[in-house]
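Colleague: Sequence first, then the predicted structure:
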Amino acid sequence: MNLNFSTGRILLGQHELQVRLQASKVVMTVLPDDIRLLSDARLLLADAGAVRWQLTLDDNEQLQQIADFYGIEVE
C-alpha cells in the first residue's frame, strides 16, 4: 500500500514500513512490531531499540490507514 503525505511517501508492506522523504532522499524503514501511532500529535513512532525516529503525518486518516493495514491500535 502506498500513502502520499506532504513531504514524501509511506510504503506499507507485509514485513516492513518504509518512509521516503522527497527533499532529502532519505529512506527510513521499520518493522511493524516496532511501530506506535499517537493520535493527539499525529505521530508515527519507530522504536527498534538503538534506532528511533518519529514522523508527523498530515492527518488522522493516515494514522488510521496504517493502523488498519497492520492491525494495531492508535493510542
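Modeller: On my side now, so go ahead. Numbers count the residues shown, from 1 in each chain.
Colleague: Only C-alpha atoms from now on, for both contacts and neighbour counts.
Modeller: Will do.
Colleague: Name the SS class of L63, please.
Modeller: helix (DSSP: H, G, I helix; E, B strand; the rest coil).
Colleague: hold the first one in mind and look at this next one:
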Amino acid sequence: MVINFAQGKIVVSMQEIQILLSATGVSLYAMAEDIKLMRSALTLVADAGAVRWSIKLDSIEQFDDVASELGIDG
C-alpha cells in the first residue's frame, strides 16, 4: 500500500515500512516488528536498537491505514 502524506510517501506492507521524504530525498526503512504506533500523537516510531526514527502523520485515517496494513493495534 502507498500512502501519500505532506512529507512524501509511505510504502507499507505486512513485513516492512518505507518512508520516502520528498523534500530531502531521504528514505527511512524498518521491519514491521520494529514499528510502534502512537495514536494520540499520530506518530510512527521505528526502534531497532541503535537505529531510531519517528515520523508524524497528517491524519487519523493515514494512521489507521498504516496500523491496519501492518496488523498493529494503534
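Modeller: Sure, I can see it. This structure is a prediction, so every number in the text was calculated from the model and none was measured.
Colleague: where does the TM-score land?
Modeller: Overlay of the two chains. TM-score (TM-score structural alignment, normalised by the length of the second structure): 0.95; 74 aligned residues with a CA RMSD of 0.8 Å.
Colleague: which residue of the second structure sits farthest from its center?
Modeller: Most distant from the centre of the second structure: A50, at 18.0 Å, with distances by CA atoms, centre = their mean.
Colleague: contacting residues for that residue?
Modeller: Applying CA atoms under 8 Å, 6 or more residues apart in numbering to A50 of the second structure gives no contacts.
Colleague: what about G8 of the second structure, how many residues close to it?
Modeller: A count of nearby residues for G8 of the second structure, using other CA atoms under 10 Å, gives 16.
Colleague: Please verify my assumption that it contacts Q18.
Modeller: No - taking CA atoms under 8 Å as the definition, G8 of the second structure is not a contact partner of Q18, at 10.6 Å.
Colleague: what's the helix or strand for the residue minimising distance to the centre of the first structure?
Modeller: Geometric centre of the first structure, nearest residue: L44, 4.7 Å, by CA atoms, centre = their mean. Assigning secondary structure by DSSP states H and E places L44 of the first structure in strand 43-47.
Colleague: which of the residues in that strand are buried?
Modeller: Across strand 43-47 of the first structure, burial judged by 16 or more other CA atoms under 10 Å covers 43-46.
Colleague: so which of those comes closest to I66 of the first structure?
Modeller: When the buried residues of strand 43-47 of the first structure are ranked by distance to I66 of the first structure (CA to CA), L44 comes first, at 9.1 Å.
Colleague: Can you find the partner of the closest one in the second structure?
Modeller: Aligned by TM-score structural alignment, L44 of the first structure pairs with L44 of the second structure.
Colleague: Distance check, the closest residue to that match other than its chain neighbours against S22 of the second structure.
Modeller: Leaving aside its chain neighbours, L44 of the second structure sits nearest to L37 (4.8 Å; criterion: CA to CA, 6 or more residues apart in numbering). Applying CA to CA, to the nearest Å, the value for L37 of the second structure to S22 of the second structure is 22 Å.
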